[in-house]
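A.B. asks: dropping a prediction and its sequence here:
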Amino acid sequence: MRIKISNSSIYISTIVTSIMLLCSSCGDKNKKENLERDSDNTAGVTKANDVIPFFQHWNLILGDGSNAGQAVDYEHKDFFYTTNDDNSDWVVFKTPNGGDTHGTSNNTRTELAQVKKWYPKTANDKLSATLKVMNVSATGDARVASTYSVVVGQIHSANGHENEPLKIFYKKFPGHEKGSVFWHYEINTEGGDNSGRWDFSSAVWGHDFSVVGAEANTYPEEPEDGIALGEEFSYQIEVKDGMMNLYFSSKGHETKTFTKNLVESEYTTTDDMPEQTRKLFVPIGQDGVERSTAYSGEGLFFKLGCYNQTNGKSPEENQNWCSGAETHGGDIQKQYADGNYAEVWFKTADISISDAAVSNEGYFLKND
């Protein structure tokens, strides 16, 4: 812009005043932008729904036990944010060993929970994801089956006992390069007392849940066909006409498929218990049977994220689920500093929801 200077001093004065006002306005604008940026340090940064555009279908539960709602244009520096590994954008789910939990669980989670539920007999619903696990707890008791593991995908019941017909685990012992991927079916216990419920574990790559250490700080053999931290793998869960179909794939590994009936039980008597259950669960009094119709008639919903299975509770309370790990009294930053947390990165995910799905609001009202 050219400025013509007149011989009249009033013109110069007017121009100087205008420039000062303009600079003041720019300064105020910059100050406002800086304040906005300080209040939201993610300004201009890729958000989770830019990477995986499906967050309207979920509520996000954070590692402090709170429900953040639908995570559109949302992130939390301690639990849920995006990153780039120089090849791809990823959504990061992170949660400590110890802290406030959601519902009745002993374990922290940063996890998406579906806002709709569907019924297995009429279902035609699907969830798929590609991910890599970046960290599991640095401490724990190797004799406890859940120690050093994280659940990265689930099907959960919104009704009855609120049991889980599917949990997909990743588990790696300290000092091992490779960990294991396995999945669980939890029985939908017959009757009103759910204390006898138990899980049955199926290996995908590496070991299943039952492979533990002989002592608190000794570990089993490393799995030859396991998955390393930072190694990508994918899963797909499909439930249709009462059947659950699972698909697992990873570059350099055999693709695995599984099928499980969700509406007709195969565990209706104590004689039906698998040997694995007799070894892990019966000794601690979890020796129930499943109702004949399994999860039929109950609303089910998907979960996806980072559900840390390592906690600070004493193994004397439960030899399968209480890890005795370091929690620093629930101090999140101290746990993050010395590796006592779980962290999972998701690159892609997709959900397909049937027309028969209905609101899952009741589950959140009960558990939030």
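C.D. replies: Great, that's in hand. Residues are numbered from 1 along each chain as shown.

A.B. asks: C-alpha from now on. contacts and neighbour counts both.
C.D. replies: Fine.

A.B. asks: these two touch, right, residue 239 and residue 125?
C.D. replies: Yes - using CA atoms under 8 Å, residue 239 is in contact with residue 125, at 5.4 Å.

A.B. asks: longest helix of this structure, counting residues only.
C.D. replies: Secondary structure of the chain read by DSSP state H shows that its longest helix is helix 9-39.

A.B. asks: and the helix or strand that it is followed by, what does it pack against?
C.D. replies: For helix 9-39, the following helix or strand on the C-terminal side (DSSP states H and E) is helix 48-51. Judged by 3 or more CA pairs under 8 Å, 6 or more residues apart in numbering; DSSP states H and E, helix 48-51 is in contact with strand 89-96.

A.B. asks: mind redoing it with 10 Å?
C.D. replies: With contacts taken as 3 or more CA pairs under 10 Å, 6 or more residues apart in numbering; DSSP states H and E, helix 48-51 sits against strand 80-84, strand 89-96, strand 341-352.

A.B. asks: okay, pairing it with this:
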Amino acid sequence: MTASPAFEGLTVVELAQGVAAPYCGMMLAQNGADVIKIEPIGYGDWSRGLGRREGDFSAESIVLNRGKRSLALNLKSEEGQRAALAILERADVVIENYRPGVTTRLGLDYERVKAVNPSVVYATVTGFGESGPNRDLPATDTVMQGYTGFMSINRDAAGVPRRLNMLAIDVSTGLYLAQAVATALYRRAVKGEGVHIRTSLLECAMAFQESRIVAEVFDGAAVKPVGAPVGTFRTADGYLSLNARRDNHFRALTDMLGHPEWREDARFASEQQRIVNAAALNALVKPFIAAEPTRYWQEKLADADILHAKVHDYRELMEDPQVCHMEAIGWAEIPGIGKLPATRLPGLPRPSERAAAAATPPRVGEGGRAALADLGFTPERVAALEACGAVRFCD
């Protein structure tokens, strides 16, 4: 891929904290947009404190803010609000995720921005939506994993619903939002029209789980085996993900394990019967897999063309020969932190081909002075904003 980035020349203003909307902003930045992140003076975006914070960075914020410039602006002050409106007047895209009513109070809502920037693509993300009984309730990834049923399909052995240990709802919301922004930008290019995109964590979480929601009605349960033997099996030295549900794969596996008679068992004679009796079949397979190391099964299953994978942890994944060959994970130098992994977005150049700036996140206020200059703010106006405490820079 040698073409210039698709969004090169676009100015995106991110009035957003947390994960979902900033993830969208990061995707636009990786596609060449100039993303200016407006965040609070001092502590900055609260995602900088998710988990361990070192300086201005956490693991989450490093990923969410790659390739952006940070403008630390006091939106509680009149000077800061006037500056923000002047910035939004020049933006191609605005992304905001404040609670309903906040941007109106700040004078930065869509109608106000549209009045001075008619072709703007303005994207709003809320938790539960902009209206309804839960409109004003706080919403986070953990809240939405529970509220939207996501935890219910991820139960432990005792049947207790569990949170998936990553921000799956937030990230998927960022993906959906980036898709909606890209569509709106195409519409603007073709028809010259701006638009107000409205979505929520609630809607995106449900879209993300649509097949399970349909299964609840179609199958009578959202959580049912997709086949058998399918699942995670302990090996002599680790874990193996195995999927031998198809007839040809089941036949090969039973031959491999020395039990071709399983195919004649009425419980296992067809794919549908194996689903009904999945627990019994998986229990038969379990001790065989546990008797040998993972590598043994990788070789045997690969020879038989049966679907399988070693269950990696992240350290193993980063050293995996296929991952290394694909350059799916590169390394980025973060000032004051050192080198950290940097995955690439699918479809974009490998990390080795990207400019270092695309993989580097800003500190709070880093790049803000240059961003204001690029937006037409005179040195005198920037100095006045700085003098009254409406803006703060770190470079």
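C.D. replies: Everything's here; your move. No experiment lies behind these values; they were computed from the predicted model shown.

A.B. asks: what's the TM-score here?
C.D. replies: Here the superposed chains carry a TM-score of 0.23, computed using TM-score structural alignment, normalised by the length of structure 1; 143 aligned residues with a CA RMSD of 6.7 Å.

A.B. asks: ok, back up a step: pipe the helices and strands packed on helix 48-51 of structure 1 into JSON lines and attach mean neighbour count and distance to residue 256 of structure 1 per row.
C.D. replies: Output for the helices and strands packed on helix 48-51 of structure 1, formatted as JSON lines (neighbours: other CA atoms under 10 Å; distance: least, CA to CA, whole Å):
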{"stretch": "strand 80-84", "mean neighbour count": "19", "distance to residue 256 of structure 1": "29"}
{"stretch": "strand 89-96", "mean neighbour count": "28", "distance to residue 256 of structure 1": "25"}
{"stretch": "strand 341-352", "mean neighbour count": "22", "distance to residue 256 of structure 1": "19"}
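
A.B. asks: for those, give me TSV that also has distance to residue 48 of structure 1.
C.D. replies: Listed next are these as TSV, based on distance: least, CA to CA, whole Å:
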stretch	distance to residue 48 of structure 1
strand 80-84	6
strand 89-96	6
strand 341-352	10
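
A.B. asks: and residue 179 of structure 1, which of those strands is closest to it?
C.D. replies: strand 341-352 (13.7 Å; CA to CA).

A.B. asks: helices and strands around whichever helix or strand comes after the closest one, which ones?
C.D. replies: Per DSSP H and E, the first helix or strand lying C-terminal to strand 341-352 of structure 1 is strand 358-359. Secondary-structure packing of strand 358-359 of structure 1 (3+ CA pairs under 10 Å, 6+ apart): strand 116-117.

A.B. asks: next SSE downstream of the strand it packs on?
C.D. replies: strand 124-135.

A.B. asks: remind me what that next one packs against, helices and strands.
C.D. replies: Secondary-structure packing of strand 124-135 of structure 1 (3+ CA pairs under 10 Å, 6+ apart): strand 89-96, strand 149-157, strand 166-171, strand 227-228, strand 233-240, strand 243-249, strand 300-308, strand 341-352.

A.B. asks: any chance of those in TSV, with distance to residue 363 of structure 1 too?
C.D. replies: TSV is the format used below for those (distance: least, CA to CA, whole Å):
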stretch	distance to residue 363 of structure 1
strand 89-96	22
strand 149-157	9
strand 166-171	17
strand 227-228	34
strand 233-240	20
strand 243-249	22
strand 300-308	10
strand 341-352	20
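
A.B. asks: do you know which of the ones you listed lies nearest residue 60 of structure 1?
C.D. replies: The minimum distance between residue 60 of structure 1 and those falls on strand 300-308, with 9.3 Å, by CA to CA.

A.B. asks: now do the closest one: which elements does it pack against?
C.D. replies: Secondary-structure packing of strand 300-308 of structure 1 (3+ CA pairs under 10 Å, 6+ apart): strand 58-61, strand 89-96, strand 109-114, strand 116-117, strand 124-135, strand 149-157, strand 166-171, strand 341-352.

A.B. asks: mind running it again at 6 Å?
C.D. replies: strand 109-114, strand 149-157 (3 or more CA pairs under 6 Å, 6 or more residues apart in numbering; DSSP states H and E).

A.B. asks: continuing past that strand, what's the next helix or strand?
C.D. replies: helix 332-337.

A.B. asks: that next one: which residues count as buried?
C.D. replies: For helix 332-337 of structure 1, burial by neighbour count (16 or more other CA atoms under 10 Å) applies to 332, 335, 336.

A.B. asks: so who does residue 345 of structure 1 touch?
C.D. replies: 90, 91, 92, 131, 132 (CA atoms under 6 Å, 6 or more residues apart in numbering).

A.B. asks: I figured the second one was touching residue 80, is that so?
C.D. replies: The one in question is residue 91 of structure 1. No - counting by CA atoms under 6 Å, residue 91 of structure 1 sits too far from residue 80 to count as a contact (7.3 Å).

A.B. asks: sorry, back to before: turn the contacts of residue 345 of structure 1 into a markdown table, columns for distance to residue 50 of structure 1.
C.D. replies: Shown next, in a markdown table, are these (distance: CA to CA, whole Å):
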| residue | distance to residue 50 of structure 1 |
| --- | --- |
| 90 | 10 |
| 91 | 10 |
| 92 | 13 |
| 131 | 16 |
| 132 | 19 |
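
A.B. asks: ok, so of these, who is nearest residue 260 of structure 1?
C.D. replies: Closest to residue 260 of structure 1, out of all of the contacts of residue 345 of structure 1 and judged by CA to CA, is residue 131, at 23.3 Å.

A.B. asks: would you mind measuring from that closest one to residue 89 of structure 1?
C.D. replies: Distance of residue 131 of structure 1 to residue 89 of structure 1, given as CA to CA, to the nearest Å: 11 Å.

A.B. asks: alright, that wraps it up for me.
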